[in-house]
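> pasting the sequence and the predicted model now:
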Amino acid sequence: MYLDNAFPRYNIFNKELILPNKVDQRFISSCILRIINNKTRSKDKLRLLQIIKKIEENSGESVILGCTDLPLLISQKDTSSRIIDSCKILEESTVSILKQNINF
């Protein structure tokens, strides 16, 4: 689900967010549901890579995999676009917080 007004805080980084078009957004949502239900199709990955390519062609510098399920299908090795993996960020942040609380 994409909310057009959910991203204004990124303006503090002087970055413009390029969202997939509505058709691609619906596909991504459907694809996420298929990942969750372990029913992905081979064409799902190809279509996601096409969407990433469109963003790249629209001057996108990076692609945020904002759903933690998407890295199960797409990884950095699949594309030349810089992938920002929300699952990896969550993992690293959790470890960092735990280390601070445990005083490693």
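Received it, and whenever you're ready, just let me know what you need. On a predicted model such as this, the values are computed, not experimentally measured, just so you know. Numbering: from 1, shown residues only.
> switch to C-alpha atoms for all contacts and neighbour counts from now on
Noted.
> tell me who's in contact with the residue nearest to the spatial centre of the chain.
The chain has residue 65 as the residue nearest its centroid, 0.8 Å off, counting by Cα atoms, centre = their mean. If you count contacts by Cα atoms under 8 Å, 6 or more residues apart in numbering, residue 65 has them with 71, 83-86.
> take the one below as the second:
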Amino acid sequence: MQQKTIGLLGGIGWASTAEYYRIISELVVQREGDAHSARIVLQSMDQFDFTSRADDPPAIVAFLAEQVARLQAGGADFFLFCANGAHRFAPALLPLVELPFLSIVDATAARVQASGLRKVALLGVKQTMAGRFYHDRLAAHGIDTVTPSAADQERIHAIIYDELVHNRMNAASRQVFCEIIAGLARQGAQGCILGCTEIPLLVRQDDVDIPVFDTTRIHCEAAVALALGG
């Protein structure tokens, strides 16, 4: 039986938030049977409320703290960001909230470590690829991280925000991602972290030749394990 209610902080963007709801629900049914469904509290923010504060980190942190408080008031026992990039604000946010936090970065790093790979590529929004929150956590597990060139980071970032967050899937954009991943594999990447929760909507394991780590599914699996007690 589900022992804890899952709190989802979504909306950046809505397409991957919908995937969280679907995947978590399917996983709970798989484990508990058709008579069950997942207990979830969803706080879906307006993406503009988040992105419009992009140049003011204290304002974003304060805004996120308000959203987490709403999840807690709704009965959530722990919470997740339905996004990767927002995790860069976790160090400043967590001291301000009471609700336990389940990190997509920690869950993904543990999965990569379990795979035995020691060098992986990282794709995501620019703040994820250029930031340190994934690199440092992976390094703590003895894993090296490689990222695309600055030009390719711009291309990836644009596709995410212009297409994927709006649930627009384009075959030409999929080819861009596949070519970038192939290039990183030639640089020694043994696998690739799809470090934006919208990327798995476009790129699947069958599209590329190296293992991919679907951070959305990894995070959902960790949430269900925690909610069901293992």
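That came through fine. In this text the structure is predicted, and so the values were computed from the model without any measurement.
> coming back round to it: now the residue nearest to the centre of structure 1: how far from residue 98 of structure 1?
Distance, residue 65 of structure 1 to residue 98 of structure 1, using Cα to Cα, to the nearest Å: 24 Å.
> that older thread, so which of the contacts of residue 65 of structure 1 is the closest to residue 50 of structure 1?
Nearest to residue 50 of structure 1 among those is residue 83, at 14.1 Å by Cα to Cα.
> alignment lookup: the closest one to structure 2.
Using TM-score structural alignment, the partner of residue 83 of structure 1 in structure 2 is residue 212.
> residue 192 is in contact with that match, correct?
Yes. Between residue 212 of structure 2 and residue 192 a contact is recorded at 4.7 Å, counting by Cα atoms under 8 Å.
> more neighbours: which of the two?
Taking neighbours as other Cα atoms under 10 Å, residue 212 of structure 2 and residue 192 compare with residue 192 leading, 26 against 23.
> average gap between the helix or strand that contains that one and structure 1?
Assigned by DSSP states H and E, residue 192 of structure 2 belongs to strand 191-194. With mean Cα distance after the TM-score superposition for structure 1, strand 191-194 of structure 2 departs from structure 1 by a mean of 0.3 Å once superposed.
> in structure 1, point out the residues matching that strand.
Under TM-score structural alignment, the match for strand 191-194 of structure 2 is residues 62-65.
> swap in stretch 9-27 of structure 2?
So stretch 9-27 of structure 2 is aligned with nothing, judged by TM-score structural alignment.
> before we move on, the earlier item: between the contacts of residue 65 of structure 1, which is nearest residue 16 of structure 1?
residue 84 (15.2 Å).
> the closest one is in contact with residue 67, isn't it?
No. Using Cα under 8 Å, residue 84 of structure 1 and residue 67 do not qualify as a contacting pair, with a distance of 10.7 Å.
> tell me which of these two has more neighbours.
Between residue 84 of structure 1 and residue 67, counting by other Cα under 10 Å, residue 84 is the more crowded of the two (16 against 13).
> the more buried one belongs to a strand?
Yes. Assessed by DSSP: H, G, I helix; E, B strand; the rest coil, residue 84 of structure 1 belongs to a strand.
> quick one, strands of structure 2?
Taking DSSP state E as the test, the strands found in structure 2 are 6-10, 40-44, 78-81, 119-123, 144-146, 191-194, 212-214.
> can I get those in a markdown table including distance to residue 172 of structure 2?
Formatted as a markdown table, those follow (distance: least, Cα to Cα, whole Å):
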| stretch | distance to residue 172 of structure 2 |
| --- | --- |
| strand 6-10 | 27 |
| strand 40-44 | 30 |
| strand 78-81 | 29 |
| strand 119-123 | 17 |
| strand 144-146 | 24 |
| strand 191-194 | 18 |
| strand 212-214 | 19 |
